[in-house]
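K.L.:
Prediction below, plus the sequence it came from.
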Amino acid sequence: MTLIIGLTGGIGSGKTKAADIFKQLGAGIIDADQIAHELTHPDGKAIDPIRKMFGDGVIGEDGSMNRVAMRKLAFSDTTARHKLESILHPLIYQETQRQLSRIQSEYAVLVVPLLLETGNYLQLINRILVIDCPESLQISRAMQRSKLSEQAVRDVMAIQCARDERLAQANDVIVNDSSEEHLQQQVQKLHQIYLDFARKPDF
């Protein structure tokens, strides 16, 4: 049995950067967002169901999902968002389980932005790690990284757990509000803690 850490945090909190550092230290990484991207690439498993559900308007010329068009639809229509989730979430979960079964490292980090909102993955993990930063920093980072408007970022935040709710459910917290060096130091500290946990027979 492998120790599984569920890593989550709000948009722009730095989940990917933290996961990259864990990976460099030798942890196995499974990223739900990355799986979602693969599912919505040309010929991805989600493309045909998405086309049947929403039509060709959300499919790009290259055959992948048009993320801009889909985001606009999903955040303007709650029913559409739930329909998209009903297609993607089971496929992401299935692929997550497949990848978890192949983990060879002493512990694995499962990166799921909506870990606490969906609850689907809680049965797979042993600890919850939250990457935290002030909401103003989330907004500025997400706008810069993804070229989203402030309103688009706030729309995403609106469907995510409130910051205090996320922190209340965390076993571990990384505060990512300053330098990358500070982030790295916190990840390295937790890496050692997780190795110690993983080496206990009854973690």
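P.N.:
Ah, there it is. Residues are numbered from 1 along each chain as shown.
K.L.:
okay, CA-based contacts and neighbour counts for the rest of this
P.N.:
OK.
K.L.:
so Arg154 sits right up against Ile139, yeah?
P.N.:
Yes. Counting by CA atoms under 8 Å, Arg154 touches Ile139, with 7.4 Å between them.
K.L.:
Between those two, which is the more surrounded one?
P.N.:
Each of Arg154 and Ile139 had its neighbours counted (other CA atoms under 10 Å), and the higher figure belongs to Ile139 (23 against 17).
K.L.:
show me what contacts the more buried one?
P.N.:
By CA atoms under 8 Å, 6 or more residues apart in numbering, the contact set of Ile139 is Ile11, Gly12, Glu150, Val153, Arg154.
K.L.:
one more time with 10 Å
P.N.:
Neighbouring residues of Ile139 by CA atoms under 10 Å, 6 or more residues apart in numbering: 10-13, 145, 148-154, 157.
K.L.:
Could you do Thr8 as well?
P.N.:
Contacts for Thr8 (CA under 10 Å, 6+ apart) come out as 14-16, 109-116, 128-132, 166, 170, 173.
K.L.:
if you set the cut-off to 6 Å instead, what comes out?
P.N.:
Contact analysis of Thr8 by CA atoms under 6 Å, 6 or more residues apart in numbering lists Val112, Pro113, Val130.
K.L.:
Comparison target, given below:
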Amino acid sequence: MIKIGLTGNIASGKTFSENIFKSYGINVISADDIVHDLLKNDKNVIKKVTNIFPKADIFENNLLSRKKIAKIVFNSKDLRKKLEKILHKEVIEKINDFFEKNKNENTAIASVPLLFEAKLQNMFDVIIFIQANENIRLKRLMNRNNYSKEFAKKIMDAQMNEDLKLPLSNFIIENNQDEAYLKKQIHEIIKNLNIL
């Protein structure tokens, strides 16, 4: 089985790309979905996360609010590192379980936004990076999450620069154009890897 890591900086089009791969019948797991599930349902993780922010209001409707947590961690590198330390361990475990469950498939994909930041390259046989221009990503992030330009830039600046990630990737998908062009590139990668 070919273990594929799909990554890209924030608002590069990972979720849309995940769905294109899924349309080919390829199983995909998303680190974002894992984190969402952990923060909603895992009592142990909820407790650990709550302990990082003892005085902060990070709940909404009795659930941990990702938006409130984001507002805090993107203004404090120290708190962000503490949060990532808790979550990365859990995410790695879930991805390993996912690959184990799919070991009889030709391939399986894990979509991991912080793949390089968390130094997870060795978990994968192939890494696909989705590249999009900074201005396009900034607009997408502001529109999608209703963030101010200043806060959106803060989130983008917290990630490793794209230029450092490109040489570490096996395939690069350019997502500055339309959906058809994105689909065409993904189709070419699937053909190139001979995974269907």
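P.N.:
Received, thanks. These figures come from a predicted structure and were not determined experimentally.
K.L.:
re the thing from before, nearest to Gly60 of the first structure, of the contacts of Ile139 of the first structure?
P.N.:
Using CA to CA, the shortest approach to Gly60 of the first structure within the contacts of Ile139 of the first structure belongs to Leu148, at 19.0 Å.
K.L.:
Adding secondary structure, write the contacts of Ile139 of the first structure out as TSV.
P.N.:
Converted to TSV, the contacts of Ile139 of the first structure look like this (DSSP: H, G, I helix; E, B strand; the rest coil):
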residue	secondary structure
Gly10	coil
Ile11	coil
Gly12	coil
Ser13	coil
Arg145	helix
Leu148	coil
Ser149	coil
Glu150	helix
Gln151	helix
Ala152	helix
Val153	helix
Arg154	helix
Met157	helix
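K.L.:
Next, format those residues as CSV and append distance to Ser105 of the first structure.
P.N.:
Below are these laid out as CSV (distance: CA to CA, whole Å):
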residue, distance to Ser105 of the first structure
Gly10, 27
Ile11, 27
Gly12, 27
Ser13, 26
Arg145, 30
Leu148, 36
Ser149, 39
Glu150, 39
Gln151, 40
Ala152, 37
Val153, 35
Arg154, 36
Met157, 33
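K.L.:
buried subset of those residues?
P.N.:
Applying 16 or more other CA atoms under 10 Å to the contacts of Ile139 of the first structure, the neighbour count classes Gly10, Ile11, Gly12, Ser13, Leu148, Ala152, Val153, Arg154, Met157 as buried.
K.L.:
could you dump these to a markdown table with distance to Gln99 of the first structure?
P.N.:
As requested, these are arranged in a markdown table below (distance: CA to CA, whole Å):
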| residue | distance to Gln99 of the first structure |
| --- | --- |
| Gly10 | 24 |
| Ile11 | 24 |
| Gly12 | 25 |
| Ser13 | 25 |
| Leu148 | 31 |
| Ala152 | 31 |
| Val153 | 30 |
| Arg154 | 32 |
| Met157 | 28 |
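K.L.:
so which of the contacts of Ile139 of the first structure comes closest to Val187 of the first structure?
P.N.:
Closest to Val187 of the first structure out of those is Ser13 (14.1 Å), distances taken as CA to CA.
K.L.:
Against Asp33 of the first structure, how distant is that closest one?
P.N.:
Separation of Ser13 of the first structure from Asp33 of the first structure (CA to CA, to the nearest Å): 14 Å.
K.L.:
what about the strands in the second structure?
P.N.:
Counting by DSSP state E, the segments of the second structure that form strands are 2-8, 27-30, 59-60, 63-64, 107-111, 126-131, 171-174.
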